[in-house]
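K.L.:
test case, fold it:
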Amino acid sequence: MLATLTKPTDPPPGPEGWSFERKYDGVRVIATRERGERPRLWSRNHKPADASYPEVVEALEAAAPERFVLDGEIVAADGRFGSLQARMHLSDPKRARATGVEIECHLFDLLVLDDLDVTRLPLRTRRSLLEAVVRDDGPLLHSPTLDGDPLALRDEACADGWEGLIAKRLDAPYASGRSRDWLKLKCVKDQEFVIGGWTDPAGSRQVLGALLVGYYDGEGALRYAGKVGTGFDDAALKLLRSRLDPLAVDDPSFSDVPRERGQHFVRPELVCQVGFGEWTSDGRLRHPRYQGLRVDKDAADVVREA
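P.N.:
You can find the predicted model right below:
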């Protein structure tokens, strides 16, 4: 179940009939377990993630029922998405632990309990069941709900440096896909973009200069959104180049990229998260900054958020 981004002109939800939770800057996971088996973690695009976060698997094995499907988000304990980058690409549990990046798994929904599909129950009931059958243990945490005026809650969240809030309708069932029963009230401008290429480095920069990024429009064309040339450290640059080189192609996948010297193009398979100041009138990002690769979203699903 995915949330819909609210526009500034939209009336705020609630507060009656709605609950509010912190919008985390992490990786969404679905946790599953069949009887007699170990728990498994799955990314939003159905890729296994348990090797990257073995301590979450161990905690679920000890603190959760014999059979379940749970929804939640894994975040770095310091709250930075960039910190999570060190773990989210690893497939060796020992290497994941050795990074030293501490994580938390914030659980916020329950889909299956034992042999019961509870997705048709209202959110308030699913949350009560979740808190009753899964205990906080180690990295496992119940995502707290906030009550009060939504605009005041958002102002407080923004003042505290949060990404924003998620508003959820308390009587809503769990429905796969994007829904207005869950709403995003964001404090910052950021979203995922498809990487369509890179530019040569200049000056003291090594490995690559900037990423060429874009998004899909409603007709299936990859639209160019601009260059992202800040937010990298040396490790990020090396990781990006190692992932980009095997995807190199001669011609751009963008439908409208301006051609310049020093450009290199790739198959549009990688997705990254980018923070930015605003959209310009010609559809480009102003002051974009790289925040990290995303392995939990398919490139074909990336569109421009309203």
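K.L.:
CA atoms for contacts and neighbours, from now on please.
P.N.:
Fine.
K.L.:
so which elements touch the helix or strand that contains Val213?
P.N.:
Under the criterion of DSSP states H and E, Val213 resides in strand 211-216. With contacts defined as 3 or more CA pairs under 8 Å, 6 or more residues apart in numbering; DSSP states H and E, strand 211-216 has these neighbours: strand 190-199, strand 222-228.
K.L.:
now the angle from that strand to strand 222-228?
P.N.:
Regarding strand 211-216 and strand 222-228, their directions subtend 150 degrees when assessed with axes from the mean of the first three to the mean of the last three CA atoms, to 10 degrees.
K.L.:
here's the other one to compare against:
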Amino acid sequence: MSMLLPSVPMAPVTSPDIPVGPDWGYQIKWDGVRTPVRLDGRNGVELFSKRMEPRNGTFPEIVDLLKPINIGASVLDGEIAYFDGTRPNFQRVRLGVRKRKYDESLIYVMFDLLYDDGEDIRSLPFKERYARLAAKFPNKEPRLFVSDLFYDGPALWNWVNDREWEGIISKHLDSPYVEGKKHNHWFKKRKEVRIVADVVGVKLKDKKVSSLVLRYEDRYIGHVSGLDNASKQVLEQFMRTHRGSCPFPELSAGMKKSDVIWLSVPFPCRVTALEFTDTGLLRQPKLIGFGGGDES
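P.N.:
Just a heads-up that it's a prediction; the model follows:
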């Protein structure tokens, strides 16, 4: 039985607003790894990344979790997440593509159904796809369940924000399943990332200070610009007297080509961003200021 996969999964469009009205439903956004799944109905399980690359080798614990499921030939859409007991927590040691340890604390959260008993149902309204999915998994297991569907978006956002969860997805109940982001059916609103990071290097452009290289939880998370002239002058003096070596075991090809002065004495800065990407980098970071402070 042929169940063709999308070239890319349907993705929500980032929006600062929450659409409201009787035609909208809302789901919690889990801080995990997007993972469509194809079940052949005979205990065969195939996991895929959001780029539709095979992921069985990366997440064998999720393959084992899904093998006993008897729901017929199906294609599920969901994400693999880690729940730390308080909130979903994107830990790269558990969820990164280089992870090696078998981890039974990982969970699989489902939110859509693309094929039902071999039938392609992507053209059906989301509310019907969701109803079929929920009927296949009527009971919530600790590590395998369907994400709840809510009908009061602002109330769900307040709940998520109060508990410092990642965000919510707003879905038009009549929407078909559309690949990628070329649609106006799904929208995501995320809690802003606000952290105190270590400045471990200064990136130069034309031999002048351009941006700050950042470290957070002992890993590279990108670089941030937005320095005023006074800060650049202070940094030029500081990096001349505090030269050090790269603190990271490896660098991306782009960073290897960059002109960076590494610092022997890191210092803290406050940064905000839209999110951490799947590769662990800050998306659209902005410099707030220098020194430590409370994270939120």
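K.L.:
among the helices and strands packed on strand 211-216 of structure 1, which is nearest Phe276 of structure 1?
P.N.:
Phe276 of structure 1 lies closest to strand 190-199 among those, at 6.0 Å (CA to CA).
K.L.:
ok, back up a step: make CSV from the helices and strands packed on strand 211-216 of structure 1 and add distance to Val118 of structure 1 to it.
P.N.:
Compiled in CSV, these are given as follows (distance: least, CA to CA, whole Å):
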stretch, distance to Val118 of structure 1
strand 190-199, 31
strand 222-228, 38
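K.L.:
quick one, which of the ones you listed is nearest to Gly36 of structure 1?
P.N.:
strand 190-199 (37.5 Å).
K.L.:
got the angle between that closest one and strand 222-228?
P.N.:
Taking the same axes, to 10 degrees, one finds strand 190-199 of structure 1 and strand 222-228 inclined to each other by 80 degrees.
K.L.:
buried residues, strand 190-199 of structure 1. List them.
P.N.:
Residues of strand 190-199 of structure 1 classed as buried under the neighbour-count rule (16 or more other CA atoms under 10 Å) are 190, 192-199.
K.L.:
hey, where'd the helices end up in structure 1?
P.N.:
Along structure 1, the stretches classed as helices by DSSP state H are 54-63, 81-88, 93-98, 123-133, 150-159, 234-244.
K.L.:
deepest-packed of these, please.
P.N.:
Per-stretch averages of neighbours, counted by mean count of other CA atoms under 10 Å, single out helix 81-88 among the helices of structure 1, with a mean of 21.
K.L.:
centre of structure 2 to the edge, which residue is at the far end?
P.N.:
Here structure 2 reaches farthest from its C-alpha mean at Thr241, the gap being 38.7 Å by CA atoms, centre = their mean.
K.L.:
against Pro266 of structure 2, how distant is it?
P.N.:
Counting by CA to CA, to the nearest Å, the gap from Thr241 of structure 2 to Pro266 of structure 2 is 13 Å.
K.L.:
before we move on, the earlier item: how much space separates the residue farthest from the centre of structure 2 from His223 of structure 2?
P.N.:
21 Å.
K.L.:
and Glu192 of structure 2, what pairs with it in structure 1?
P.N.:
Glu192 of structure 2 maps onto Val188 of structure 1 when the alignment is built from TM-score structural alignment.
K.L.:
contacts only, for that match.
P.N.:
Contacts for Val188 of structure 1 were tallied using CA atoms under 8 Å, 6 or more residues apart in numbering; they are 163-164, 275.
K.L.:
and what of Leu212 of structure 2?
P.N.:
The contact partners of Leu212 of structure 2, by CA under 8 Å, 6+ apart, come to 199-203, 223-225.
K.L.:
ok, the residue farthest from the centre of structure 2 to Val234 of structure 2 distance?
P.N.:
The span separating Thr241 of structure 2 from Val234 of structure 2 equals 11 Å under the rule CA to CA.
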